[in-house]
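1. Kindly return the folded structure for what I paste below:
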Amino acid sequence: MDEIIHITVEDQHGGIRQLEIPGGINLSLMEVLKASEYDILATCGGMALCATCHIEVLEGRENLDSLSEAEMDMLDTLPDASEMSRLACQVRLTPALDGLKIRVFGNN
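-> So this is what the prediction gives:
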């Protein structure tokens, strides 16, 4: 039986929700956030071309894969990007991410 991945999500209004995702789901964090009705446009469909799935990783960055060249380039275009920034479409959900805490930026 697959593990459950627990992710704490803070929305743009300060609301906090705990998501429980099956470990073997093989989705990106962006896909899970969209399915959980967070305000993420993801206009490029997960290709790291639009940055509309920009998140900040509050806890658990050490368990993420390294930034790809495409992700780094896209984050460089964002005025509010920080060293805690990632694109949710580039974060694959694995059991190693259990306990991840993130903040989403709405697309208002």
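2. From now on I want contacts and neighbour counts done on CA atoms only, so please keep to that.
-> Noted.
3. Next, work out how far apart the most centrally placed residue in the chain and residue 53 are.
-> Central residue of the chain (Cα atoms, centre = their mean): residue 88, 3.0 Å from the mean position. According to Cα to Cα, to the nearest Å, residue 88 and residue 53 sit 5 Å apart.
4. Same check on residue 37?
-> 13 Å.
5. Same check on residue 45?
-> Taken as Cα to Cα, the span from residue 45 to residue 53 is 10 Å.
6. Looking at those two, which has the bigger crowd around it?
-> Using other Cα atoms under 10 Å, the more surrounded residue of residue 45 and residue 53 is residue 53, with 28 against 14.
7. Second input sequence below; structure requested for side-by-side comparison:
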Amino acid sequence: MPQITYVQPDGARRSIAAAPGATVMLTAVSNNIPGIVAECGGAAMCATCHVYLDEASQAVVAPVSEVENEMLDSAASGRRENSRLSCQLVLEPGVEEIVVHIPSHQV
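-> Below is the predicted model:
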């Protein structure tokens, strides 16, 4: 079963087993991962599930869509080159692990 590893701002790590097809955001919310607010519930409309995608994980997720790209500009912690909305990060079949770094604040 694939894993999502969440890295907190203080460096603490927590790995969660997730089913293929799950999103990084829903897995975080379902497992009480701090720092993922997800106000819009996964509709790519709020940027409160913003994460920084680990470099090794960038090759295993779909590229940023136009809607996600626009919403990332309003991320509270500041956009970086590796910024993503965790609601748009889907565990595709065959992916073994995705690593995301949670920003210091979402709102």
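8. May I have the TM-score of the superposed chains?
-> TM-score for the superposed pair, counting by TM-score structural alignment, normalised by the length of the second structure: 0.84. Supporting figures: 103 aligned residues with a Cα RMSD of 1.8 Å.
9. related to what we said a few turns ago, so what's in contact with residue 88 and residue 53 of the first structure at the same time?
-> residue 30 (Cα atoms under 8 Å, 6 or more residues apart in numbering).
10. quick one: what's aligned to residue 104 of the first structure in the second structure?
-> Residue correspondence to the second structure (TM-score structural alignment): residue 104 of the first structure is matched to residue 102.
11. same check, this time on residue 57 of the first structure
-> Aligned partner of residue 57 of the first structure by TM-score structural alignment: residue 53.
12. In contact with the residue nearest to its match when sequence neighbours are not counted, which residues?
-> In space, and not counting its chain neighbours, residue 53 of the second structure is closest to residue 100: 4.7 Å by Cα to Cα, 6 or more residues apart in numbering. Applying Cα under 8 Å, 6+ apart to residue 100 of the second structure gives the contacts 4, 5, 6, 7, 51, 52, 53, 54.
13. Determine the number of other residues adjacent to the alignment partner in the first structure of the second one.
-> Spelled out, that is residue 5 of the second structure. Using TM-score structural alignment, the partner of residue 5 of the second structure in the first structure is residue 8. Neighbour count for residue 8 of the first structure, taken as other Cα under 10 Å: 18.
14. With residue 26 of the second structure instead?
-> So residue 26 of the second structure, with other Cα under 10 Å, has 20 neighbours.
15. Contact partners for the counterpart of it in the first structure?
-> Mapped onto the first structure by TM-score structural alignment, residue 26 of the second structure lines up with residue 31. Taking Cα under 8 Å, 6+ apart, we find residue 31 of the first structure in contact with residue 89.
16. quick one: the equivalent of residue 43 of the second structure over in the first structure from residue 15 of the first structure, how far?
-> Correspondence of residue 43 of the second structure to the first structure, assessed by TM-score structural alignment: residue 47. If you measure residue 47 of the first structure against residue 15 of the first structure using Cα to Cα, the figure is 28 Å.
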